[in-house]
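Participant: please work out how this folds:
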Amino acid sequence: MTASYMEMWRLVAPEVIVVITALCVLSVDLAWLRDAEPRLRSTVATLLSVAGCAVAIGWILRAPLTASFGDGVLVLSSVAQHVQIVLLVLTMLTVLLASGASFTRHISEYLALMLMATVGMMLLVSTQNLLLIFLSLELLSLSLYVLAAFDKRSARSAEAALKYFLFGAISAAFLLFGFSLLYGLSNSTNLSTIASTLQSAPLDPLLLVAIVMMLVGLGFKVAAAPFHFWAPDVYEGAPASSAALIASGSKVAGFFILYQVLVLGLAGAEGSSAWHGYAAGWMPVVAMVAALSMVLGNLVAITQTSVRRLLAYSAIGHAGYMLLAILAHTNQSFSALLYYAITYALTVLGAFGVVAVVEHEAGGDTLAHFAGLSRRAPLVSLCMLVFMLSLAGIPPLAGFFGKFYVFASALNADHGLLWLVVLAIAMSAVSLYYYLKVLKSIYVGEPADEALVSVPVVQQVVLGLIALGVVVLGCVPSLLLHWL
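Facilitator: Sure thing, here's the model as predicted:
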């Protein structure tokens, strides 16, 4: 038994390191820096957080594992560990972008919650057990609810967090009910065992109910329509760094576990989503969600004047594209999904970094606040140009190859997904319009103030590195694909 627990601790060592880092950030601030200057407190908390994430990455790289513990409770593979590294890198970048934030005096508590959310994401991608999936999602969600409400001076932040919490609680109830039905049908919480049990029995009506329930719960986590109602308000009202983490790391972890639950746990219950060839299963339900997400997200984004809300509806559209890779459910489509999710997360993280700069200087995030930014902050504007064009899918940026790989994998899977691919390409063309609206405001609009924007060096460096990463991963996509 002792050996078993030692093995378990070895498997969760990266998560333990991040938890210890969160406790250290809190302890150092409370014990020694409570009366210090805010800038010093922010710097120390940021450095400790980044260092802890770096140590966790070093542990994973030093001792790569392919192992499992319990009944699928912990399942580590090279892919899962690589995704954990990506999540840690995204957290480090978010922490650096949040350094020097003025919306709170409790920076150590803020960063500690961000680290705890990261722990939830890391556990989520390293399990194939329904119980730990649910617990990891709740650890992630509870941390994000508080992060969304952390700007106590903003009524919009409080409203966004309340909506996020209420919708999240309802979606968690649906998810738990779906999981309970799945457990009742299979007598197991292990995804592989569930799949083998369900394959040996005819499609049960209760299984269809469980599929719908689980898609309601997990669809909320990835902001897919019609479970997206929380996203625009949260993206608009939450502090920029909180919204960035919700839009980036949370999205990567959410799509990873959604793929695991549907493709691994419900193998044999796929059905068909081919045009005029529907068959009962999870594929037709996911196909409808994907189509609705692409259409609603992109069409509503056109009408937005707030860049935050524009990014929120854009995220709903991108969720529809990523669901295409899940519908294809092949090895090629899984690689395409990971590439898309990671590059999208990196791009939207950079976009929120630019939004934070504009909000700090201009006091808002509407298109009018971005007017003439190219003359006031050339480097930041160039970064935003890269991010917007990548989100639109313009070559040779990472967003183009992400869409290309997803659409190609959907066509190669031979599941009758041509109609969805055509719809996705049409909606991608629509999305170019509203991304260009942002760039038009930046490069053509007349600024209200000609004074140069003062951007901290750390934020400039981080935004520059993210933009460079988007360009490099677009020009040489094999760097990420081969690693994954």
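Participant: from here on, just use CA atoms for contacts and neighbour counts.
Facilitator: Will do.
Participant: show me the strands in the stretch 251-400 of the chain, by range?
Facilitator: With DSSP state E, counting those that start in this stretch, the ranges of strands along the stretch 251-400 of the chain come out as 272-274, 277-279.
Participant: run through who's touching the first one.
Facilitator: Defining contact as Cα atoms under 8 Å, 6 or more residues apart in numbering, one finds that strand 272-274 is touched by 278, 279, 280, 281, 283, 284, 287, 415, 416, 417.
Participant: for PyMOL, what selects the buried ones among the residues you listed?
Facilitator: One line in PyMOL is enough to select the buried members of the contacts of strand 272-274, burial here meaning 16 or more other Cα atoms under 10 Å:
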select buried, resi 281+283+284+287+415+416+417
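Participant: distance to residue 242 added to the contacts of strand 272-274, as JSON lines?
Facilitator: Converted to JSON lines, the contacts of strand 272-274 look like this (distance: Cα to Cα, whole Å):
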{"residue": "278", "distance to residue 242": "40"}
{"residue": "279", "distance to residue 242": "40"}
{"residue": "280", "distance to residue 242": "39"}
{"residue": "281", "distance to residue 242": "36"}
{"residue": "283", "distance to residue 242": "32"}
{"residue": "284", "distance to residue 242": "34"}
{"residue": "287", "distance to residue 242": "30"}
{"residue": "415", "distance to residue 242": "38"}
{"residue": "416", "distance to residue 242": "39"}
{"residue": "417", "distance to residue 242": "35"}
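Participant: wait, which of the strands of the stretch 251-400 of the chain is closest to residue 306?
Facilitator: When the strands of the stretch 251-400 of the chain are compared by Cα to Cα, strand 272-274 sits nearest residue 306, at 35.6 Å.
Participant: adding distance to residue 254, write the strands of the stretch 251-400 of the chain out as JSON lines.
Facilitator: As requested, these are exported to JSON lines (distance: least, Cα to Cα, whole Å):
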{"stretch": "strand 272-274", "distance to residue 254": "22"}
{"stretch": "strand 277-279", "distance to residue 254": "26"}
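Participant: nearest to residue 422, out of those?
Facilitator: Judged by Cα to Cα, the one of the strands of the stretch 251-400 of the chain that comes nearest to residue 422 is strand 272-274, at 13.1 Å.
Participant: circling back: between the strands of the stretch 251-400 of the chain, which gets nearest to residue 434?
Facilitator: Closest of those to residue 434 is strand 272-274, at 30.1 Å (criterion: Cα to Cα).
Participant: that older thread, nearest to residue 227, of the contacts of strand 272-274?
Facilitator: Nearest member of the contacts of strand 272-274 to residue 227, counting by Cα to Cα, is residue 287, at 14.4 Å.
Participant: this one next, for a side-by-side:
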Amino acid sequence: MGGVNYGALMRGAAPELIVLATALVVLLADLAGLRGVSLRVRWLLTGLMSWAGCGVAAVVLLHGTTGFQAATGPLGFAVDGLAVWVKGVVLLLSALTVGLSMASARTRHVGEYLALILLGTVGLMVLAGAGDLLMVFLALELSSLVLYVLTGFDKERGEAGEAALKYFLVGSVAAAFTLYGMSLLYGVTGTTRLEGMAQGVGGAPMGVTLWAGLVLVVAGLAFKVAAAPFHLWAPDAYQAAPTPSAALIASGSKVAAFAVLVRVLMTGLPQGAGSAGWGAWVPGWSVLLAVLSVVSLVWGNLAALVQSNVRRLLAYSAVAHAGYGLLGLVAQDRAGVAALMYFAATYALSAVGAFGVVSVVEAQRGGQARLADFAGLSRRAPGVALCLMVFLLSLAGIPPLAGFFGKFYLFVAALGSGGSLGLLWLVILAVALSTVSLYYYLLVLKEAWVRSPLSEGDEAGWEIPWQVRVTLWVAALGVVLLGMFPSPVLRSLESALAGSGL
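Facilitator: This next block holds a predicted model:
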């Protein structure tokens, strides 16, 4: 480890250290000083501490990490443009998740729950800047272990424990695949550093061992983004987990996983990309991702059509969105990666907001939110119904919301890949299935805006905690602003990627 500037290392990892310290402070404050006060005050004070920690970490991230990448040497942990962008998004999503937790996480273990959310945030932030296979694996496991616990945190519900166990078992298999694949890549290239892997492969053709390692690593990372057929954990986890837990799994986990997938494939194994263009098939990871994209698009959208439980509907929507996102990697260029990260951020904001609305409905109705439970939402809580419309129409890709531009830039990047229209077949399929998704989103909006309340005279307004209102309006405003100003965001992303060597 000689040659590492540990002062620079501490400065570059300062955002993660701040969030980690915040988790410990929240846990200690709740255990030592707040057990004698009411549950509502405990949630408020610890939530405000968590917000403050995320805010300070964001400020340090934007202003205190310059020049860190070159100073870390063999550690494989960098704060380049892509890492800063992804970490900023993760911090925002974590803060929104904390806002939902303050009002909708029905547990007395306040400090433990918020500390787990913050520790998961640390894992996702480390994952965003990992430039070494070992660092990638450690960050994956740190974030995954936290998410397993958050999924089954509500011990009073048997289905939560069952979903957490299923998530853990499938995740353990995915971790084993990933680690074995990484060992194969190391055996062939002689290094775990992503830049060194690309040099180790050189211009030589990819052998069987390298192919096996690549397939196993892609399979493990596909589990994290919930791409079919590695999505089997997602519907149960989204349905049974506490609402804030499901929101973090659907949003922050997907953004960070897409970022590390970009690094591993485009930095570590650019020579193995191949081509998925129609009539010009060349074996490579782009073909593998194209297959995963097709399966995710078809299965996610068709399965969502028959769901009456809104959480499961959002889970299959997440599977479909993983398929859309993979288009950016299949394009194999900087424009595609920029479109992918923009799309991931817009999806994540919409997903957090959608789960926030689900938490409101479940708090009023009790039990799991089904389609019928949204009936008359516009009369009981018009502001919440308006936010729901923004989130779902963005997920459906309706202009001028951010989700439309996210998909649009992905399709443009895919069509412009290689200067030909070889990926036109994949774009046509994605557009067709995007119209299918509009149908099941409109089913929810129909209940909220057209249907009358379930019982006569049940039109009284709902009292919604201010934390949830703030979370919903911040997420909705983010979706609208990203839709109004997509070009500056895309340009900043492309500049960040250029500084990252992508």
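Participant: for the residue nearest in space to the middle of the second structure, give its distance to residue 354 of the second structure.
Facilitator: With distances taken as Cα atoms, centre = their mean, the residue of the second structure nearest its centroid is residue 254 (2.3 Å). With distances taken as Cα to Cα, to the nearest Å, residue 254 of the second structure is found 16 Å from residue 354 of the second structure.
Participant: now residue 73 of the second structure
Facilitator: Distance, residue 73 of the second structure to residue 354 of the second structure, by Cα to Cα: 42 Å.
Participant: tell me the residues of the first structure aligned with stretch 118-138 of the second structure.
Facilitator: The aligned range for stretch 118-138 of the second structure in the first structure is 115-135, by TM-score structural alignment.
Participant: how far away from the center of its chain is the matching stretch?
Facilitator: 14 Å (Cα atoms, centre = their mean, to the nearest Å).
Participant: before we move on, what about stretch 379-392 of the first structure?
Facilitator: Relative to its parent chain, stretch 379-392 of the first structure has a centroid offset of 19 Å by Cα atoms, centre = their mean.
Participant: so how far does it sit from its counterpart in the second structure?
Facilitator: With mean Cα distance after the TM-score superposition for the first structure, stretch 379-392 of the first structure departs from the second structure by a mean of 0.4 Å once superposed.
Participant: same question for stretch 431-443 of the first structure.
Facilitator: Mean deviation for stretch 431-443 of the first structure: 0.6 Å (mean Cα distance after the TM-score superposition for the first structure).
Participant: pull out the buried positions in that stretch.
Facilitator: For stretch 431-443 of the first structure, burial by neighbour count (16+ other Cα under 10 Å) applies to 431, 432, 434, 435, 438, 439, 441, 442, 443.
Participant: what's in contact with stretch 37-47 of the first structure?
Facilitator: Under Cα under 8 Å, 6+ apart, the answer for stretch 37-47 of the first structure is 25, 29, 33, 34, 95, 96, 99, 100, 105, 107, 108, 111.
Participant: between the strands of the stretch 251-400 of the first structure, which gets nearest to residue 450 of the first structure?
Facilitator: Comparing the strands of the stretch 251-400 of the first structure by Cα to Cα, strand 272-274 comes nearest, at 54.2 Å.
Participant: thinking again about what came up before, hmm, which two among the contacts of stretch 37-47 of the first structure are most spread apart?
Facilitator: 34 and 96 (20.8 Å).
Participant: more neighbours: which of the two?
Facilitator: Legend: neighbour count by other Cα atoms under 10 Å for residue 34 of the first structure and residue 96, higher for residue 96 (23 against 14).
Participant: just confirm that one contacts residue 457, I think it does.
Facilitator: No. The criterion here is Cα atoms under 8 Å, and residue 96 of the first structure misses it with residue 457 at 10.8 Å.
Participant: and residue 148 of the first structure, what is it in contact with?
Facilitator: So residue 148 of the first structure contacts 157, 158, 160, 161, 234, 237, 238, 239, 242, 243 (Cα under 8 Å, 6+ apart).
Participant: now do residue 101 of the second structure
Facilitator: 47, 114, 243, 244.
Participant: let me see the ranges of the strands in the stretch 101-250 of the first structure.
Facilitator: Applying DSSP E, counting those that start in this stretch to the stretch 101-250 of the first structure gives no strands.
Participant: that one: helices as residue ranges?
Facilitator: Taking DSSP state H, counting those that start in this stretch, the helices of the stretch 101-250 of the first structure run over residues 107-124, 130-148, 155-186, 191-199, 205-221, 230-237, 240-247, 249-259.
Participant: including distance to residue 401 of the first structure, could the ones you listed go into CSV?
Facilitator: Compiled in CSV, the helices of the stretch 101-250 of the first structure are given as follows (distance: least, Cα to Cα, whole Å):
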stretch, distance to residue 401 of the first structure
helix 107-124, 25
helix 130-148, 29
helix 155-186, 32
helix 191-199, 31
helix 205-221, 25
helix 230-237, 26
helix 240-247, 20
helix 249-259, 17
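Participant: just give me how far stretch 345-357 of the first structure sits from the chain centre.
Facilitator: For stretch 345-357 of the first structure, the separation from the chain centroid amounts to 13 Å (computed by Cα atoms, centre = their mean).
Participant: how many neighbours does residue 172 of the second structure have?
Facilitator: With other Cα under 10 Å as criterion, residue 172 of the second structure counts 16.
Participant: residue in the first structure matching it?
Facilitator: Looks like residue 172 of the second structure aligns to residue 169 there (TM-score structural alignment).
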